[in-house]
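Peer 1: Have a look at this prediction, sequence included:
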Amino acid sequence: MYIYNVTTNIDESIKNEWLKWMKEKHIPEMLATGKFSNAKMSQVLINEEMGGVTYSVQYTTNSLETLQAYYKEDASKLRKESMKLFKDKFVDFRTELKVISEQFSKHLKN
């Protein structure tokens, strides 16, 4: 299993608009490519010197080949909209992760 992680620092002035767009449009479009099985969005709990609010979205995929297909077939189109809508109000970076193991607590109760 692989994780395609996108970390974004978004200007506080458009945070709510960006979050709505991510939840209602961008993440569903990413999942609709058929290349990711799920997406998890988290807020990064650090105060950036440059200000803004930082979020991480982790998209899970089954193989590096599938991730490469995303880059080739979908990435450019999906990234363009965020550039158009939010221009100079965000910075982001992407990380590819390979899951080595996953363990669950038997003791944690929901």
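Peer 2: Ah, there it is.
Peer 1: hey, let's count contacts and neighbours off CA atoms from now on
Peer 2: Noted.
Peer 1: Pull the contacting residues for residue 63.
Peer 2: 1, 2 (CA atoms under 8 Å, 6 or more residues apart in numbering).
Peer 1: What's the separation between it and residue 74?
Peer 2: Relative to residue 74, residue 63 is positioned 16 Å away (CA to CA, to the nearest Å).
Peer 1: Equivalent analysis for residue 16, please.
Peer 2: 25 Å.
Peer 1: between those two, who's got more neighbours?
Peer 2: residue 74 (15 against 12; other CA atoms under 10 Å).
Peer 1: hang on, that one in a helix?
Peer 2: Yes: under DSSP: H, G, I helix; E, B strand; the rest coil, residue 74 falls within a helix.
Peer 1: ok, and here's another one to check against it:
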Amino acid sequence: MLVYNVTSIIEDAAADRWLQWMQESHIPAVMATGKFASHRLLKVVDSPNEGVTYCAQYAVDDMDAYLDYQENFAPALQAEVTLRFENQLVAFRTLMEIID
């Protein structure tokens, strides 16, 4: 099992709007791709960054499903984030393997 992690640092002024959009629109759209088994959204409590930091994590069964998501779904979903929150957030993505 793999975890696709998207860490987003959002300006304070946009954080509430971003969180609502994530919960009501973006996460449901990601899950609707059928590539992920589950998800969770976490808030970083001790972030050294200015703004608010969140991690959206999506569990994926195998590399093929992840690569299919990256090729066929991620570009449009990421473009929407950029369009809605341009210059208000920074995001970085990591893929992790669950060991235990």
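Peer 2: Perfect, I can see it now. None of the values given here were measured: they were computed from a predicted structure.
Peer 1: Please state their TM-score.
Peer 2: Superposed pair, TM-score by TM-score structural alignment, normalised by the length of structure 2: 0.96. Supporting alignment: 100 aligned residues with a CA RMSD of 0.8 Å.
Peer 1: For residue 56 of structure 1, give me its contacts.
Peer 2: 5, 6, 7, 8, 41, 42, 43, 44 are the contacts of residue 56 of structure 1 under CA under 8 Å, 6+ apart.
Peer 1: The third one sits in which helix or strand?
Peer 2: I take that to be residue 7 of structure 1. strand 2-10 (DSSP states H and E).
Peer 1: That strand vs structure 2, average offset?
Peer 2: Taken over the aligned residues, the distance from strand 2-10 of structure 1 to structure 2 averages 0.3 Å (mean CA distance after the TM-score superposition for structure 1).
Peer 1: still on that earlier bit, and the contacts of residue 56 of structure 1, which of them are buried?
Peer 2: Buried members of the contacts of residue 56 of structure 1, counted by 16 or more other CA atoms under 10 Å: 5, 6, 7, 8, 41.
Peer 1: Tabulate those residues (CSV), appending distance to residue 27 of structure 1.
Peer 2: Converted to CSV, these look like this (distance: CA to CA, whole Å):
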residue, distance to residue 27 of structure 1
5, 12
6, 11
7, 13
8, 14
41, 9
